[in-house]
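Colleague: with the sequence up front, the predicted model follows.
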Amino acid sequence: MGELVKLFRGLADLTQRDLAERLLMSESLVGAYERAERIPTTAFLVEADAALGAKGVLASCVAMMEEEKYSPKFLNWKRTEAEAASISAYETMLVPGLLQTPAYVRALYEVRVPMYEPEEIDRHVEARLERRDVLDRRPRPIVSYVIEESVLHRPIGGTAVLKEQLAHVLESVRTRNHLTVQVMPTERAVHAGLSGPLKLLSTREGRNLGYAEGQGGATLFSRPEEANRLIDRFGALRAQALTPWESVALIERMAARP
């Protein structure tokens, strides 16, 4: 895509500075896009298309850019998630991605190590938030989450952001009968999730997939025996966690704290 931008900029007889001034951005960012050091945003491609008279060629690259937001493993997961019959996850550190608020998501990326550039943060926030549409598509997926109680205490982005996030979780549960959130109490010393977080998808064709992320990268579990092992583990987690009603009551108490 960067080469295409450079090509059309040359055909328009514009310098990088000229294009940057027209699009109200830095010359260095235009250069980074052209050298493929950064993935262009949707807005950049659409606006550059108009500014350079590309007649839709650059704008048509938006779909390609969307795929480049994700690693190949996660892209496969994302595509399956968009049409899954059921979505399940056990989270140990964060509120599940499909339930995260914009402020919570941005706070996560702003404290990442190594740090992201502001443009990269915007791109990742956009990608994370667009996935939330999965919750309300039709037919509705059955969504089940188990989260560690410590997640409710971790003030990512500050107390105000956390309170807004907890309120959003409560609203999501109350307004969607296909969504269940359960809390694993900290006092539960031993349970089935001590090996770490996990995610599960079931397709409408009956295929099951598992996904796990760690410091060393991500693993996609597609073989039936691997996915079934994670399904069994998640079933045990749900049995060991607080009930959905107990969990809502706990989240309400946490959200009401001063």
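Modeller: Okay, I see it.
Colleague: could you use CA atoms for every contact and neighbour count after this?
Modeller: Noted.
Colleague: which ones are touching Leu200?
Modeller: Ile87, Ser88, Ala89, Asn208, Leu209, Gly210, Tyr211, Ala227, Leu230, Ile231 (CA atoms under 8 Å, 6 or more residues apart in numbering).
Colleague: three-state assignment of the residue nearest to the third one when sequence neighbours are not counted?
Modeller: Sequence neighbours aside, Lys199 is the residue nearest to Ala89 in space, at 4.2 Å (criterion: CA to CA, 6 or more residues apart in numbering). Three-state assignment for Lys199 (DSSP: H, G, I helix; E, B strand; the rest coil): strand.
Colleague: repeat for Glu205
Modeller: coil.
Colleague: ok so, going back, and the contacts of Leu200 as TSV, adding distance to Thr186?
Modeller: Shown next, in TSV, are the contacts of Leu200 (distance: CA to CA, whole Å):
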residue	distance to Thr186
Ile87	24
Ser88	20
Ala89	18
Asn208	29
Leu209	28
Gly210	25
Tyr211	24
Ala227	27
Leu230	22
Ile231	22
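Colleague: included below, for side-by-side comparison, is a second structure:
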Amino acid sequence: MVTDSTAGAGVGGEPECSDSLRTFGAVVQALREHAGLSRAELGELVRFSKHTVASVELGRRMPDPAFVERAEPALGNTGALRKAAAHLARQPGLAAWFRQWARLEAMAISLCTYECRVVPGLLQTEAYARAVSLSVPPLPDEEEMSARIAARLARQELLSTRRKPPTAFSFILEQAVLERYTGGKEVTRELLDHLLGVMERHWNVEVQVMPLRRPVHAGLDGPLQLLETPENQWFAYSEGQKNGRLITDRKEISVLQQRYAKLRSQALAPEDSVSLLKRMRGAL
């Protein structure tokens, strides 16, 4: 989600707040308060959590189309939300080709990510995100990099177990990505501590490491992502240099699901992955 637009930092970027998002959020909040509703009460009416309502109102999250359509009648049927939603935009940090996926990702009930280039953005530390930003030309200026990193860290709210329902995450990371020591030993040490902490604190997050030596490997075609919506519809996403593709064809998605299932069987089990990460941490 960067080149995965969720993973790295220099190529695609993260969802970032924009004036239009903040303005839309302010309109939602004003209409909600005028209707005498709490965030939790509006959440029940639009079938999203109160945390999602808060994120929309604060301009941190692009509202899903279903949110807009359900909120409109709940907040007076003025037509203001539909009209305002048509003008929503993010700051340039989010690659245009990634926007559709980002909107789906925000509402996903399950998300599967195989990554062989960088640690996905949802699992990055601030220092690692900065190191990635400084690795991929063209280099950002300080203001752009600060905004990008802040947005990436804020986006990690998606991992929260307070979401209803919490999103089920599966990550498969190549050991080589961690052995690269992006940013140096100190950055890598902090990153490994962070990964272990995420695995310990978030029961909805499963991390598997693909070992360096794996003669048969189902991921040789590159990184991939799969997600499931609340309506149990599946989407996939693949990405390369300066481009990405949202995949909706069921046959293509089925092929990628088969590959991801094979990758899970080829990677180390979660408990063995924890042991490997601890050994790597101890060796630094």
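Modeller: Structure received. Since this is a predicted model, take the numbers as computed values, not measurements.
Colleague: TM-score for this pair?
Modeller: Remark: TM-score between the superposed chains equals 0.73 [TM-score structural alignment, normalised by the length of structure 1]; 207 aligned residues with a CA RMSD of 2.6 Å.
Colleague: if I line the two up, what does the residue nearest to Ala89 of structure 1 land on in structure 2?
Modeller: Aligned by TM-score structural alignment, Lys199 of structure 1 pairs with Gln225 of structure 2.
Colleague: cool, Val161 of structure 1 as well?
Modeller: By TM-score structural alignment, Val161 of structure 1 lines up with Val187 in structure 2.
Colleague: quick one: its match is in a strand?
Modeller: No: assessed by three-state DSSP, Val187 of structure 2 does not belong to a strand; its assignment is helix.
Colleague: so it touches Ala127, yeah?
Modeller: Yes: here Val187 of structure 2 reaches Ala127: they are 6.1 Å apart, a contact under CA atoms under 8 Å.
Colleague: ok, back up a step: of the contacts of Leu200 of structure 1, just say which sits nearest to Leu4 of structure 1.
Modeller: Nearest to Leu4 of structure 1 among these is Tyr211, at 35.0 Å by CA to CA.
Colleague: that older thread, show me what contacts the residue nearest to Ala89 of structure 1?
Modeller: With CA under 8 Å, 6+ apart, Lys199 of structure 1 has these contacts: Ile87, Ser88, Ala89, Tyr90, Gly210, Tyr211, Ala212.
Colleague: same check, this time on Thr243 of structure 1
Modeller: Applying CA under 8 Å, 6+ apart, the residues near Thr243 of structure 1 are Gln182, Val183.
Colleague: from Leu276 of structure 2, how far off is the aligned partner of it in structure 2?
Modeller: For Thr243 of structure 1, the aligned position in structure 2 is Ala269, judged by TM-score structural alignment. As judged by CA to CA, to the nearest Å, Ala269 of structure 2 and Leu276 of structure 2 stand 10 Å apart.
Colleague: what's Gln257 of structure 2 aligned with over in structure 1?
Modeller: Under the alignment (TM-score structural alignment), Gln257 of structure 2 maps onto Ile231.
Colleague: most neighbours among the contacts of Lys199 of structure 1, which one?
Modeller: Ranked by the number of neighbours (other CA atoms under 10 Å), those place Tyr90 first, at 28 neighbours.
Colleague: where does the equivalent of that one over in structure 2 land in three-state SS?
Modeller: Aligned by TM-score structural alignment, Tyr90 of structure 1 pairs with Tyr114 of structure 2. Using three-state DSSP, the three-state assignment for Tyr114 of structure 2 comes out as strand.
Colleague: what's the burial count for the residue nearest to Tyr114 of structure 2 when sequence neighbours are not counted?
Modeller: Distance criterion CA to CA, 6+ apart; nearest residue to Tyr114 of structure 2, sequence neighbours excluded, is Ile172 at 4.7 Å. Other residues lying near Ile172 of structure 2 total 26 when counted by other CA under 10 Å.
Colleague: what's the counterpart of Ile172 of structure 2 in structure 1?
Modeller: So Ile172 of structure 2 corresponds to Val146, using TM-score structural alignment.
Colleague: its match looks like it's in a helix, true?
Modeller: No: judged by three-state DSSP, Val146 of structure 1 forms no part of a helix; its state is strand.
Colleague: give the contact list for it.
Modeller: By CA under 8 Å, 6+ apart, the contact set of Val146 of structure 1 is Ala89, Tyr90, Glu91, Val181, Gln182, Val183, Met184, Leu237, Arg238, Ala241.
Colleague: from Ala107 of structure 1, how far out is it?
Modeller: Taking CA to CA as the measure, Val146 of structure 1 falls 22 Å from Ala107 of structure 1.
Colleague: now do Arg132 of structure 1
Modeller: Distance of Arg132 of structure 1 to Ala107 of structure 1, computed by CA to CA: 17 Å.
Colleague: can you report how many residues lie near Ala82 of structure 1?
Modeller: The number of residues packed near Ala82 of structure 1 is 17, by other CA under 10 Å.
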